[in-house]
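K.L.:
Next one to model:
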Amino acid sequence: MFAIVRTGGKQYRVAAGDKIVVEKIVGDAGSTVSLDDVLLAGEGSDLKDVSGLTVSAEIIAQAKGEKVIVFKKRRRHNYRRRNGHRQQHTILKITAIG
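P.N.:
Coordinates of the predicted model:
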């Protein structure tokens, strides 16, 4: 069985046992979270009713993404700015759908 869930402004297709990387969710490694915003669920080509359906997941780790360099420059004005950013992520393991 699979489900489409929305978290952090993005949508993910998940099934039991999958590992996904999402925007930061509050919690420690080993704790369980429930993803309530289920958009679609089904098995094979059959779709199921999603009212009251939740997806349970376990937090594996809190991590940081790759560094992104933000470089601004204006020609002929001696203006250069270099800034870096590392986005916070949460790694989830889907335990159950239902």
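
K.L.:
going forward, measure contacts between C-alpha atoms and count neighbours the same way
P.N.:
Noted.

K.L.:
Okay, the most centrally placed residue in the chain and Lys10: tell me how far apart.
P.N.:
Nearest to the geometric centre of the chain sits Val22, at 1.7 Å (Cα atoms, centre = their mean). Separation of Val22 from Lys10 (Cα to Cα, to the nearest Å): 8 Å.

K.L.:
coming back round to it: surely the residue nearest to the centre of the chain meets Leu92?
P.N.:
Yes. Val22 sits in contact with Leu92 when judged by Cα atoms under 8 Å, with a separation of 7.5 Å.

K.L.:
Now the second one, please; I'll put the structures next to each other:
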Amino acid sequence: MFAVLKTGGKQYKVQAGDVLRVEKLDAVAGEKIQFNDILMVDTTVGAPLVAGAAVQAEVIDQIKGEKTIHYVKRRRKHSSQRTKGHRQHLTLVRVTEVLATGADKTGVKAATGTAAARVAAHEAPGTAKAEKPKRAAKAAAAQE
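P.N.:
A predicted model of the protein is given here:
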């Protein structure tokens, strides 16, 4: 059984046992995660996603990709040049199971990227920033 999943702005065709290098996920090595954005499972095509489908995977490691070199040179009479390098952060995962139905009842942590995890933590209830003491004192004085 195969599935097409979406993560990190890319789509991957996977089946049990495949090893993937995906954009960095908020998970540690050895943790079990679940991809819920499934576009297709065998012959079932989603509109846009297949309801109740999921792909479960185990995180192998957090790695860095190959270095890409970007060379910048100014034109004509300017003798400046610069070399910039970048290594993308990736997560190595091994697909363990493709579920066509029943994804919501498994209880496995959903795979989220680091940016999505930051936004979710920021918007979570009870994590509002405390008001600064000086501002609180000024507000209390203004009300009196």
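
K.L.:
Provide the contact partners of stretch 17-31 of the second structure at residue level.
P.N.:
7-8, 33, 58-62, 89-97, 111-114, 117 (Cα atoms under 8 Å, 6 or more residues apart in numbering).

K.L.:
List the contacts of whatever residue of the second structure lines up with Lys48 of the first structure.
P.N.:
The equivalent of Lys48 of the first structure in the second structure is Thr44 (alignment by TM-score structural alignment). Shown in contact with Thr44 of the second structure (Cα under 8 Å, 6+ apart): Val50.

K.L.:
Identify the residues contacting the closest residue to Asp26 of the second structure other than its chain neighbours.
P.N.:
Nearest residue to Asp26 of the second structure, sequence neighbours excluded (Cα to Cα, 6 or more residues apart in numbering): Thr114, at 5.0 Å. By Cα under 8 Å, 6+ apart, the contact list for Thr114 of the second structure reads Lys24, Leu25, Asp26.

K.L.:
10 Å instead, please
P.N.:
Glu23, Lys24, Leu25, Asp26, Ala27, Ala120 (Cα atoms under 10 Å, 6 or more residues apart in numbering).

K.L.:
Let me have those residues in TSV, adding neighbour count, secondary structure and distance to Gly52 of the second structure as columns.
P.N.:
Formatted as TSV, the contacts of Thr114 of the second structure follow (neighbours: other Cα atoms under 10 Å; DSSP: H, G, I helix; E, B strand; the rest coil; distance: Cα to Cα, whole Å):
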residue	neighbour count	secondary structure	distance to Gly52 of the second structure
Glu23	21	strand	24
Lys24	20	coil	24
Leu25	23	strand	22
Asp26	16	coil	22
Ala27	21	coil	22
Ala120	12	helix	22
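
K.L.:
Just put those residues in JSON lines and tack on distance to Lys84 of the second structure.
P.N.:
Compiled in JSON lines, the contacts of Thr114 of the second structure are given as follows (distance: Cα to Cα, whole Å):
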{"residue": "Glu23", "distance to Lys84 of the second structure": "21"}
{"residue": "Lys24", "distance to Lys84 of the second structure": "21"}
{"residue": "Leu25", "distance to Lys84 of the second structure": "25"}
{"residue": "Asp26", "distance to Lys84 of the second structure": "27"}
{"residue": "Ala27", "distance to Lys84 of the second structure": "29"}
{"residue": "Ala120", "distance to Lys84 of the second structure": "32"}
